[in-house]
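Trainee: no letters, just coordinates:
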């Protein structure tokens, strides 16, 4: 992986030269698998570029032309909103360049870090900034990193309360088994697993987003507060018979609630606790 990471880093450095030459460019960093050193032959390059004023379409076209062989794939987003994405392929590698106005990015950061709103997209970008490697404007990026690393207590509580919601799959398993509800069953399973991770991310002061969530095992390894064997137990939910998986999910939810009560007792866990142990009972037509 080291050779692939080094190759992609060098590719990014070369492709960035015409962008950094633009005086509007204040800061640039690479994030994602390249920044973490976890590349393979399918990895792309996630690059964040920050400006006082966004570059024009003509300036972007010129930058791509200077990267000979760059093949534009798509432009995503609306520059009027202060940010947009540019995707192109270079030497067969997909490069995803996100262009963002500094004022827009700092306002987005404040919605999470100061207003304590749980915004999945922004949470993902906060994590990306923490792991990112600065390539230009290091002082500005370091200032953001320092701010993000100071995970507010109020945010932790907001994240936990946002995810502390579980549909009691274990209580309706008999009903689901009769209703051809395979898709719904797996939807509940996925959402429940994501909410467990979300609650634990708040307890451990980690930035978590369900969007394109990958490398679960590595994420869980960062947790000091977690149920035992969490990664194995979460993975196992998707390989067990539904009746077994439902009971294992119930146990995981119970373990998670206990951890919330132990480490953040100010949070109301009563709704989640009521679900644990609950079973829907069938009704019967009264005998005449």
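Mentor: Great, that's in hand. Note that the structure is predicted; figures quoted are calculated from it, not measured. Numbers count the residues shown, from 1 in each chain.

Trainee: from here on, just use CA atoms for contacts and neighbour counts.
Mentor: OK.

Trainee: contact partners for residue 112?
Mentor: Residues in contact with residue 112 (Cα atoms under 8 Å, 6 or more residues apart in numbering) are 118-119, 122-123, 155.

Trainee: residue 238: which element?
Mentor: If you go by DSSP states H and E, residue 238 is not part of any helix or strand.

Trainee: what about the nearest residue in space to it that is not next to it in sequence, neighbour count?
Mentor: Using Cα to Cα, 6 or more residues apart in numbering and skipping the chain neighbours, the partner closest in space to residue 238 is residue 245 (7.3 Å). Other residues lying near residue 245 total 21 when counted by other Cα atoms under 10 Å.

Trainee: one more structure, for comparison:
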């Protein structure tokens, strides 16, 4: 754990007991780059609080009143993701400079929701990245309260099902309309759309590689960290991803094409039941272009 992670983790350890004091709190977990040990100067502190029953606004406010920092906001319940979020700024750059500290993001879930997420992903092979991200947070997280329960959750997620891997590959491996990079370039050098398309392909490849390697999605903020967890991947993946934007668009498209082909080969080797021939045909399709009306 680097220095930036160590002092952030120390701050989290000071906050966690304020939540752990409530008997309705089942576990508290440090997550994100701090838990993984590679935080930098831009990193926030991520804290997961898991409740036996949904937390009330009063319970969240009671902790906010005790935390030695500036409250940014207690966000309302998000029914779509079944989560409550609180933001704080810990410490101050100067004593009279409010809200100048390091960001602490606290996310609250019920244990029931976590268990349903486990069921959806592990038993029903739901490849939803939001669900996977929650499981990844548990797998990679550092328990700060009730570590025995957290270890049980970690054990449950330790085996990444083959069905989930195939579901992830099937969801992201289809890369169509790649030919449009030429169109964006021809249309007044529309680099905004061109590089947006390149970035979409790269994100799809990372999702596919996570599936091939049976690694839960945990975001793409740190490409080098993601790549380090991939046993099976194209050679020099991180460097080649970067090079796509540092050469001409045509050269970048060529590099991306090579990366797609190499990734498809890995899919063929790991999952012969996936129709990679069809994936390749879709990827290489080029819409016919016309300068004049076709013959009648």
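Mentor: Sure thing, it's come through. It should be emphasised that the depicted structure is a prediction, and the values quoted were computed from it without experimental measurement.

Trainee: tell me the residue in the second structure aligned with the residue nearest to residue 238 of the first structure.
Mentor: Aligned counterpart of residue 245 of the first structure in the second structure: residue 252 (TM-score structural alignment).

Trainee: now do the helices in the stretch 101-250 of the first structure.
Mentor: Per DSSP state H, counting those that start in this stretch, the stretch 101-250 of the first structure carries helices over the ranges 102-113, 120-131, 138-149, 153-163, 173-176, 182-203, 216-221, 230-236, 242-263.

Trainee: what's the third one aligned against in the second structure?
Mentor: Counting by TM-score structural alignment, helix 138-149 of the first structure falls onto residues 147-158 of the second structure.

Trainee: any idea which residue sits dead centre in the first structure?
Mentor: Compute the mean C-alpha point of the first structure, and by Cα atoms, centre = their mean the closest residue is residue 209, 2.7 Å away.

Trainee: if I look at the closest residue in space to that one that isn't next to it in sequence, how far off is residue 178 of the first structure?
Mentor: Leaving out its chain neighbours, the residue that sits closest to residue 209 of the first structure by Cα to Cα, 6+ apart is residue 120, at 4.9 Å. As for residue 120 of the first structure, its distance to residue 178 of the first structure is 35 Å (criterion: Cα to Cα, to the nearest Å).

Trainee: more neighbours, the two?
Mentor: residue 120 (15 against 8).

Trainee: what's that one aligned with over in the second structure?
Mentor: Aligned by TM-score structural alignment, residue 120 of the first structure pairs with residue 129 of the second structure.

Trainee: against residue 198 of the second structure, how distant is that match?
Mentor: For residue 129 of the second structure, the distance to residue 198 of the second structure - Cα to Cα - is 20 Å.

Trainee: kindly report the same for residue 57 of the second structure.
Mentor: Remark: distance between residue 57 of the second structure and residue 198 of the second structure (Cα to Cα) = 43 Å.

Trainee: those two - which one has more neighbours?
Mentor: More neighbours surround residue 198 than the other of residue 57 of the second structure and residue 198, with 19 against 13 (other Cα under 10 Å).

Trainee: and the equivalent of the more buried one over in the first structure, what does it touch?
Mentor: Alignment note (TM-score structural alignment): residue 198 of the second structure maps to residue 189 of the first structure. By Cα under 8 Å, 6+ apart, the contact set of residue 189 of the first structure is 169, 237-238.

Trainee: same question, residue 288 of the second structure
Mentor: Residue 288 of the second structure neighbours (Cα under 8 Å, 6+ apart): none.

Trainee: again, but for residue 28 of the second structure
Mentor: 16, 19-20, 47-50, 143-146.

Trainee: of these, which is the most crowded?
Mentor: residue 47 (30 neighbours).

Trainee: follow-up on the earlier one: for the helices of the stretch 101-250 of the first structure, give me CSV that also has distance to residue 84 of the first structure.
Mentor: What follows is the helices of the stretch 101-250 of the first structure, written out as CSV (distance: least, Cα to Cα, whole Å):
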stretch, distance to residue 84 of the first structure
helix 102-113, 11
helix 120-131, 14
helix 138-149, 19
helix 153-163, 27
helix 173-176, 43
helix 182-203, 27
helix 216-221, 28
helix 230-236, 35
helix 242-263, 38
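
Trainee: quick one: closest of those to residue 92 of the first structure.
Mentor: Nearest of the helices of the stretch 101-250 of the first structure to residue 92 of the first structure, taken as Cα to Cα: helix 120-131 at 23.6 Å.

Trainee: mean shift of that closest one relative to the second structure?
Mentor: Its matched residues in the second structure lie on average 1.2 Å from helix 120-131 of the first structure after superposition (mean Cα distance after the TM-score superposition for the first structure).

Trainee: residue 35 of the second structure reaches residue 138, doesn't it?
Mentor: No: look at residue 35 of the second structure against residue 138 with Cα atoms under 8 Å: they stay out of range, at 10.2 Å.

Trainee: could you measure from the residue nearest to residue 238 of the first structure over to residue 116 of the first structure?
Mentor: Counting by Cα to Cα - residue 245 of the first structure and residue 116 of the first structure are separated by 34 Å.

Trainee: which parts of stretch 175-192 of the second structure are buried?
Mentor: 175-176, 178, 181, 184-185 (16 or more other Cα atoms under 10 Å).

Trainee: need the max-distance pair from the contacts of residue 112 of the first structure.
Mentor: Across the contacts of residue 112 of the first structure, the longest distance by Cα to Cα is 13.0 Å; it joins 122 and 155.

Trainee: and residue 201 of the first structure, what's its match in the second structure?
Mentor: Using TM-score structural alignment, the equivalent of residue 201 of the first structure in the second structure is residue 210.

Trainee: kindly apply the preceding question to residue 44 of the first structure instead.
Mentor: Counting by TM-score structural alignment, the partner of residue 44 of the first structure is residue 44.

Trainee: what sits against its match?
Mentor: Shown in contact with residue 44 of the second structure (Cα under 8 Å, 6+ apart): 102-105.

Trainee: of those residues, which belong to strands?
Mentor: Secondary structure defined by DSSP state E assigns 102-105 of the contacts of residue 44 of the second structure to strands.
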